[in-house]
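Trainee: generate a structure from the sequence data that follows.
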Amino acid sequence: MSLKFGAFMAPFHSLTEDPTTALWRHLELIEWLDTLGIEEAWLGEHHSGGFSPVASPELLLAAAAERTRRIKLGTGVVSLPYHHPYTVAGRLVQLDHQSRGRIMMGVGAGVSPADAYMLGIEAADQRRRMAESLDVVVQLLNSTEPVTVKTDWFELREARLQLRPYTEQGFDIAVAGAGSERGMRLAARHGLGSLTFAGRPGMRDLPLAPLWRAAEDEAAKCGTTVDRSKWRVAVCLHIADTREEALNQVRPGMTHWFKECVRDTFGAPATLPVGREVDAAVEAGTVIVGSVDDAIESIERMLQESGGFGTLLVNTHDWATREQVKHSFELLARYVAPHFNGSLAGIRASQRWVAANRDRFALEGGAAAKAAATTGA
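Mentor: Here you go, the predicted structure:
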C-alpha cells in the first residue's frame, strides 16, 4: 500500500501574531503544498481559546480551492454537535462542486469544552450528538430518499439535498479520534475512514495497532468494511537538513506552545520536563523532529507497529519560522514521500540497468564511432 502525505492545520498560532495575517498565511501554505505535490490539507474549526481562530474551515477551503490545482481539501474537523446535520451536508456538497471534487469531510465531537459551553451543549451530550448527526449526514449524502427524524436537538422533515456530491462515488468522510477507540468504532459502523491524532507531545495515546483492531471488530459486528488506505494518522513532524538544525528550529516554538496553549490555556493532562520539552518528546517518539533519514526511520516504525495506514498528516504549528516550515515540507515531498510511494522505483531500475550494461554500451558506441570515421558516414 502506497503511503500518501498531507497537512493537518488545526491551526495553532501565537497570541502575538495578527490573526488576519495568520489566515492569509494558511492559504499561502496550502498553495505551497499543492506546488510540492502534497496530496491533502485539512483545516479545523474552533471558537475559543485564542490559539485557533478559524471558526469556519469551509470558508478558507473555498478560497484555497481557487488558488490550487490538485490538492484535496478537508474539514479537519467540522464539530457535528455544533451544527444542524442538514446544513453540514449541504455546505460540504456545495464546496465539493466548487472544488470540482477535491473536498474531504472530517467530522468530530468538538475538542474544546469551552466551545460547547458557549453553545449551551453539555459535555456529556457531545458524543451522543455527534453519532446522531453522523447517521443523518451519511443518509443525506448516500441516498436520494427523504429523511425524517427528530431528536432532542434537531429535526428533519422529508429532507433531501438539492445537490448530489460532485462525483458519483461521493467524497471521503473521516471520523476523527484522539487516541481512543471511540472514533474508530463510530467510523467503522458506517464503513467510513478514520483520522487518528497520534504522537501528541506529553500525552499517552493508545498504540495504533489496537485502534485498528477495534475498527475491524466494530465493522464485523455491523456488517461493514474498513480499509487501511482510508486511515489517516496525524503526527507532529519537522524536518531540516540535519537533526540538530531541526531541534534548534522548533525548541523555542514548541516550548512556548506547550506551556501557553496546552498547559496554561486548555489545561490538558500532558507533562513534559521543563526545559527539555522538545528533546523529551522526540525521545519518547511522540513527535518526529530530525533529518530526512530520521523521518523515514520513524515513519517506517509507525507503519510496522500499526500494520499500515493510508495517509500521514503533518500537524502544522508555528514552532519554526515560516521559511523553515516550508523547507520542512519541501524535504518531505522531495525525499521522504518518494521512499514510501514508489516513485523512485523506475529511475533506480533504469540506473541499475544502464550501470550493469555500460561496458557493452561503450563498446558498441565506440565501434559505431570507428565505423563512421572509416566510411565517412
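Trainee: make it CA atoms for all contacts and neighbour counts henceforth
Mentor: Noted.
Trainee: got the residue ranges for the helices in the stretch 151-300 of the chain?
Mentor: 181-190, 208-222, 243-257, 277-284, 292-306 (DSSP state H, counting those that start in this stretch).
Trainee: pull the number of nearby residues for Leu59.
Mentor: The number of residues packed near Leu59 is 11, by other C-alpha atoms under 10 Å.
Trainee: next, the second sequence, to be compared with the first:
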Amino acid sequence: MRFGNFMAPFHPTGQNPTLAIERDLDLIVAMDRLGFHEAWIGEHHSAGFEIIASPEVMIGVAAERTKHIKLGTGVSSLPYHHPLMLADRMVLLDHLTRGRVMLGCGPGQLTSDAHMLGIPADEQRPRMEQCLEAIMRLLRGETVTMHTDGFTLQDARLQLAPYSDPCFDVAVAASFSPTGPRGAGKHGIGMLSIAATARQGMDLLAQHWKTWEEVALEHGHVADRSKWRLVGPMHLAETREQAERDVAYGIAEFSRYFSHILPAGPVQGDTVSQIVANNRESGFAVIGTPDDAVAKIEELIEASDGGFGAFLLFDHDWAPPAAKLRSYELFAQYVIPHFTGHLTPPRASQEWVTASGREFVDRAAHAIGKAIEDHAAEQQAKHSPAAP
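Mentor: The predicted model follows:
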C-alpha cells in the first residue's frame, strides 16, 4: 500500500496567505523526507479557505524542492479548462519532473467557482466527462475533433508524448455519485474516493468498486485496485487526549466553512467539544493515536471488499503547525511501515535473538574472555626468556 496526502488546502482566513502556501510546500518537502509516496494538490478559486488556484504551478515548485515523492493535481476542475491546454501542461510537467506527475480530475467542488465562470452546477459533471474523454484521447496520441458547450477541439493533437510510458497516472474523483467510478471504468484510469471515511462514503466503497468493474468491462478495460486511492482525515498524537486538545486550534473554523460548501458537512457542531463528540460517534476523522489510524485503515480495507492501492491523508489545519507536522511524523513512523511490511523483518530478527536466552550473550562473553587470555599469553611469550 502507498501513502500520501490530499491537500486542498484548508487555511482559515485571517492569516498571511503567502506563509500558508509556503507551509504547504514545506509539508510536501517533509513528506518526501518521511517516505510518503504521493501528494495531491487542489484547485479552487473562491471562498478564501482553499487558496491554491493552480496545482500545476505548485507541482512545478514542489518538484524542484523534492527528490522522490510523486505530485498530482488533486484535482483539476475539468469544466474550467480547455482539454488541450490542460493535457499539454501536464505532459510538460511529466517531462520536467521525469515522470513524477499525476493528473487528478473532477467536476469542481465549489459551485461558487462554477458560478463565477457562468457554468450551471448541474452541468459540471457532464462537462467533466466530455473534457476527460478529450484529454484521454489526446494523451493516447489521437487527433481529436469535438464540439461541446464547454470547448471546441479542431484537429487537436499533442506535440509531445508523455515522458511516462505509456502515460502518467490519471485518476478521477469520486464521492457519493457514480460519476467517478463510471469515468474510471470507461477510460481505464484510477479513482480517488474523496469521502471514503464518511459513513455514507464508506458504505458506498464496495458499490463503487462494482460499478468501476462493470463499466471497465464494457469498455475493454480491467479495474485495478492498485489505482484506487482512498482519502480520509487524521490528526495523530501520542495520546487521544493530546490529539483532541490539538484540534481545538482550528477544527471549529473548518466546520463552519464546510457548512457553506456541502449539504452535510463532514464535521458538525457549534463548539470544539460538540464537534469532537460528534466525530467520536460518526468516526469520520481519526483524532487519536497511530493505533487508531491503523484500525481505521484496516476498517477501510474491509469495507472496500478487497483492498485498495493507496491511502491519502485529507490535509487540514485543525492543529497548530508543529503539532500537524508531528502528526505526519507519527503516521510515517508507525502507520506506513505497518502496512508496507517493513516492521516484520526487524521484529522477527529481534525475537530470534531474544528467544535465544543467554546463548549469544554467553558467546560474546566467551569471545571477550578468550581475547583477554590470548593477549595475556602473547605478552607472556614475548617477555619470557628464550629457551637455550
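Trainee: TM-score for these two?
Mentor: The TM-score (TM-score structural alignment, normalised by the length of the first structure) is 0.93; 371 aligned residues with a C-alpha RMSD of 1.9 Å.
Trainee: now do the buried residues in stretch 144-162 of the second structure.
Mentor: Buried residues in stretch 144-162 of the second structure, defined by neighbour count with 16 or more other C-alpha atoms under 10 Å: 144, 150-151, 153, 156-158, 161-162.
Trainee: what range in the first structure matches that stretch?
Mentor: Following TM-score structural alignment, the aligned partner range for stretch 144-162 of the second structure in the first structure is 147-165.
Trainee: who's in contact with the matching stretch?
Mentor: Contacting residues not belonging to stretch 147-165 of the first structure are listed as 84, 86, 89-90, 93-94, 96-97, 101, 136, 139-141, 144-146, 171 [C-alpha atoms under 8 Å, 6 or more residues apart in numbering].
Trainee: which SS state does the most centrally placed residue in the first structure fall under?
Mentor: With the centre of the first structure defined as its mean C-alpha position, the nearest residue by C-alpha atoms, centre = their mean is Leu313, 3.5 Å away. Under DSSP: H, G, I helix; E, B strand; the rest coil, the three-state class of Leu313 of the first structure is strand.
Trainee: which residues touch it?
Mentor: With contacts defined as C-alpha under 8 Å, 6+ apart, the neighbours of Leu313 of the first structure are 5-8, 232-235.
Trainee: isn't Leu330 of the second structure up against Gly288?
Mentor: No - using C-alpha atoms under 8 Å, Leu330 of the second structure is not in contact with Gly288, being 11.0 Å away.
Trainee: from the buried residues of stretch 144-162 of the second structure, which ones fall inside strands?
Mentor: Taking DSSP state E as the definition of strands, those contribute 144, 153, 156.
Trainee: report the separation between the second one and Arg137 of the second structure.
Mentor: What it means is Leu153 of the second structure. Between Leu153 of the second structure and Arg137 of the second structure the distance is 12 Å, computed by C-alpha to C-alpha, to the nearest Å.
Trainee: swap in Met90 of the second structure?
Mentor: Counting by C-alpha to C-alpha, the gap between Met90 of the second structure and Arg137 of the second structure amounts to 14 Å.
Trainee: more neighbours: the two, which one.
Mentor: Applying other C-alpha under 10 Å to Met90 of the second structure and Arg137 shows that Met90 carries more neighbours, namely 20 against 14.
Trainee: so which strand or helix has the more buried one?
Mentor: helix 83-96 (DSSP states H and E).
Trainee: what range in the first structure matches the helix or strand following that helix?
Mentor: Next along the chain after helix 83-96 of the second structure, taking DSSP H and E as the criterion, comes strand 101-106. Under TM-score structural alignment, strand 101-106 of the second structure corresponds to residues 103-108 of the first structure.
Trainee: thanks a lot, see you next time.
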